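> generate coordinates for the sequence data below:
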Amino acid sequence: MLPEHTDVLVVGAGPTGLAVAVTLAGHGVRATVIDRLASPPVTSRAAVVHAGTLEVLDRIGVAAPLVTRGLSATRFTVRDRDRVLLTIPFDRLPSRYPYALMVSQAETEAVLADRLAALGGRVLRPYQLTGLALDDAGATARFAGGETVRARWVVGADGMHSAVREPAGIDFGGPADPGESFLLADARLDSALPRDQTVLFLAPQGPLVWAPLPDGVVRLVAAVADAPRDPDAARFQALLDERGPARRPDRLTELLWTSRFRVHHRIAGAYRAGPVLLAGDAAHVHSPAGGQGMNLGLRDAVALGDALAAVLDGRPATLLDGYAAARRPLAEEVLGFSAGLTRLTTLPPAGRLLRDLLLRTASRLPPARQRLAVRLAGFEPGPGAMPHRTAGAHPAHPAVPA
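The predicted structure is shown next:
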């Protein structure tokens, strides 16, 4: 049953919404978290948590249990079939987590939900938000079935098609038409590729990502001209044959799950409208290149949770304007970075030779490789994102200036 009143209503129990609630709970604030789904999804698109994000999650007690469920990839390689064009090592990152943690989004959500439960919180399901009325003192949320909740603050963490963003009057700017289509699968493969690395294959037909997951699973992501609704094993085998290793080709032995999606590049016009605050995909969506989307959302969530807790503790509400002012430029930068990576992987034939030459040159320059590793790892300036923080530390409102 929904409460009549709450200080914070979090709409959406994906990684971002859960991380907001966990952060608040660590400060002694119990949020009301609702989700429209009757149960958490068991499949997911996001498959990597980067070192910079793990450093932030360490502050809320989530990094250590998450690491036990994942697989450490210590490098990222770019290939043209069997020819390595670029290797980006993560083992020299300035972090206690010198790797990319390969783990299903479903596992990330499960760890966050366990942490929330340990702090006395839970997710209320299924509740579909149908309306939101804002005023100077907060908001009244309406749900299917007629129930209402009066909230001082409402966090929209409900994804690209946010039910919170539109009634708050926040635009979601970007191209009207979606970009390139992609196929995605989790599969088991007979493969000679090392499982301590993620591989981006560049091919004339388009890019193919090969990413190891625990339990012998591999995540495959491929750009295609027109993604079918229900791709079969033969389709993914064909993609491996035309884009993957040539001398020792991969053989798909079991197809576990498939999906398709189109790339969108959008960012909210504002992250705050009165009592409404946005985070994660409700605030920004972009290409999956570089695995930045969920990571940026998780870092949004901890920053927002810290700021909200400070305001509820008596600090001025303008701190939430500071959250919005700080996070939106970071999203703009990530959108530009991921869009650039996408363009790099889908160049027309005339530009591929120069691209490959530049990649091979960068691979021979250790400073260039290190800069790329740090950029992919998602370290952000300011407190709360600095490496080598004491494990489990959660100082009071560390992201809020004194």
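> only C-alpha atoms from now on, for both contacts and neighbour counts.
Fine.
> who does the helix or strand that contains residue 336 touch, helix- and strand-wise?
Using DSSP states H and E, residue 336 sits in helix 318-345. Applying 3 or more Cα pairs under 8 Å, 6 or more residues apart in numbering; DSSP states H and E, we find helix 318-345 packed against strand 272-273, helix 293-312.
> just these: most buried one?
helix 293-312 (a mean of 25; mean count of other Cα atoms under 10 Å).
> that helix - contacts with which helices or strands?
In this structure, helix 293-312 packs against helix 15-26, helix 51-58, helix 318-345, with contacts taken as 3+ Cα pairs under 8 Å, 6+ apart.
> using CSV, lay out those helices together with distance to residue 152 and mean neighbour count.
Listed next are those as CSV, based on distance: least, Cα to Cα, whole Å; neighbours: other Cα atoms under 10 Å:
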stretch, distance to residue 152, mean neighbour count
helix 15-26, 14, 29
helix 51-58, 26, 26
helix 318-345, 13, 17
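> who wins for proximity to residue 126 among those?
Residue 126 sits nearest to helix 15-26 of all the helices and strands packed on helix 293-312, at 14.9 Å, using Cα to Cα.
> compare with the first, here's sequence two:
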Amino acid sequence: MTSDRTDVLVVGGGPVGLFTAVLLAARGLDVRVWERRTEPPVGSRAIGIHPPSLDAFAAVGLAGAVLAEAVLVRRGVARSRGRTLGTLSFARASTTHPYVATLDQHRTESLLRERLEALAPGALTTGTTVSGLDRHPDHVVASGVGPDGATTTLRASFVVGADGGRSAVRALLGIRTTGRDYPERYLMGDFADPEDPSARTAALVDVGPDGVTESFPLPGGRRRYVALLPADAPTPSGVGDRGTPDPEAAARLAALVRSRTGADPDPASCTMTSTFGVRRRTADRVGVGRVVLVGDAAHEISPIGGQGMNLGWLDAVDLAPLLAGAVASGAAGPWPRYASRRQASARRAARQAEANMATGRPLGPVAAVAREAVLRSALALPTAHGLARLYAMRWA
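Modelled structure (predicted):
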């Protein structure tokens, strides 16, 4: 029997797991985090932080530090074949944060680590992989393997699986997932921003006939480009996700951006390249006894739209008061209510992502003109602010 105890063990020290731990520590719970990585966070990866997440960050004293480094995107511009179809303002999307903030994921994670350390010194343990969950009516004994190969155990009132789409916690619980893979593949990279200065704080979405190209400003005068790859195109070789650029992929992405939008990013300025496919997965259950899943461990959606990380954060916002109440009362936790709310939000986000993908698929000349007309009309309507609220995740 282990003598080391905690109220909540969070498995996974990425952005969702760290924020879950911050919320719990802010409520006075004793919390630990096991993170399998030993190295500090690297790479820009997920960059969008939506208004509901910023509201949640503000509640734990984190929004100021994030906003001090982030770019505030206050509008989105739809384009096609060199013409502007319309502009979507985020001014009415939130009374507190009328914008979407963009910040490299490694910086967001670092700020979350700093906030957790301030609230719960020593809570984060790196280099530890969960290997077992021995569940009891009133506690869970978690086993892990540390960086030296030694086994460690921890008795927790609750365990939160925030360990991503390939969740070890979910596998240990025997929970299956259902979903589908999509044919779309995307190439993305970060470059020195080549856009006109008037668009330097705008998200740009080009829906030309050859397929969508999106771009988002980043701190330091950089811009993230994401381009749909042609269906018959081979996946660029040597492209990873660890924050390093591949010269061949950078040149290829720059050529796609140039041919579709007219912007001319310099491949030599590229700091990151990555390819990704699209899939949708939903866990059959999000909780078993005193173990519950959050983020991609519970529901994985398309990265298009930048909602996945934010969904995980909002899972944590919903879960934290439930866990705090359960720790205080000794209850096992109201997972059915939590599950129904959060999986409903994930379904809605997934449908939105699917709509975004459909809007960005290649089309023939006639259909492309029709798509432009529909977008131009939708963005000109007085109700367009409703679209801004949708993209800003005010429904979540």
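> still on that earlier bit, export the helices and strands packed on helix 318-345 of the first structure to TSV and tack on distance to residue 234 of the first structure?
Converted to TSV, these look like this (distance: least, Cα to Cα, whole Å):
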stretch	distance to residue 234 of the first structure
strand 272-273	46
helix 293-312	29
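> residue 178 of the first structure: which of the ones you listed is closest?
helix 293-312 (16.5 Å).
> Provide the aligned range in the second structure for that closest one.
Taken onto the second structure by TM-score structural alignment, helix 293-312 of the first structure occupies residues 308-327 there.
> which positions within the longest strand along the second structure qualify as buried?
In the second structure, with assignment by DSSP state E, the single longest strand is strand 177-192. Within strand 177-192 of the second structure, the residues that qualify as buried by neighbour count (16 or more other Cα atoms under 10 Å) are 177, 184, 185, 186, 187, 188, 189, 190, 191, 192.
> and of those residues, the nearest to residue 214 of the second structure?
residue 188 (9.2 Å).
> residue in the first structure paired with the closest one?
With TM-score structural alignment as the criterion, residue 188 of the second structure matches residue 184.
> which residues in the stretch 51-200 of the first structure form strands?
Per DSSP state E, counting those that start in this stretch, the stretch 51-200 of the first structure carries strands over the ranges 71-73, 75-80, 83-89, 100-102, 123-124, 129-135, 138-143, 148-156, 172-173, 181-190, 197-201.
> buried deepest among these, which one?
strand 100-102 (a mean of 27).
> for that one, give me the average deviation versus the second structure.
Compared with the second structure after fitting, strand 100-102 of the first structure deviates on average by 0.9 Å (mean Cα distance after the TM-score superposition for the first structure).
> quick check, the match of residue 188 of the second structure in contact with residue 259.
Yes: in this structure, residue 184 of the first structure is within contact of residue 259 by Cα atoms under 8 Å, at 5.2 Å.
> list the contacts of stretch 244-253 of the first structure.
Under the contact criterion Cα atoms under 8 Å, 6 or more residues apart in numbering, stretch 244-253 of the first structure has outside partners 81-82, 187-192, 201, 208, 233, 236-237, 240-241.
> how much space is there between the residue positioned nearest the centre of the second structure and residue 171 of the second structure?
By Cα atoms, centre = their mean, the second structure has its centre lying nearest to residue 309, at 2.2 Å. As for residue 309 of the second structure, its distance to residue 171 of the second structure is 21 Å (criterion: Cα to Cα, to the nearest Å).
> what do we get in the second structure for residue 229 of the first structure?
Using TM-score structural alignment, residue 229 of the first structure sits opposite residue 237 in the second structure.
> again, but for residue 276 of the first structure
So, by TM-score structural alignment, residue 276 of the first structure is matched to residue 291.
> now do the contacts for that match.
Contacts of residue 291 of the second structure by Cα under 8 Å, 6+ apart are 140, 158, 159, 160, 161.
> again, only using 7 Å
Going by Cα atoms under 7 Å, 6 or more residues apart in numbering, residue 291 of the second structure touches 158, 159, 160.
> per the alignment, name the residue of the first structure opposite the second one.
With TM-score structural alignment defining the correspondence, residue 159 of the second structure maps onto residue 154 in the first structure.
> does that match touch residue 12 like I think?
No: when contacts are counted by Cα atoms under 7 Å, residue 154 of the first structure is not listed as touching residue 12 (10.8 Å).
> contact partners for residue 290 of the first structure?
By Cα under 7 Å, 6+ apart, residue 290 of the first structure lies in contact with 338, 376.
> I'd like to know how far residue 192 of the second structure sits from residue 392 of the second structure.
Taken as Cα to Cα, the span from residue 192 of the second structure to residue 392 of the second structure is 25 Å.
> any idea how many residues pack against the corresponding residue of the second structure for residue 119 of the first structure?
By TM-score structural alignment, residue 119 of the first structure lines up with residue 119 in the second structure. Residues within reach of residue 119 of the second structure, counting by other Cα atoms under 10 Å, total 19.
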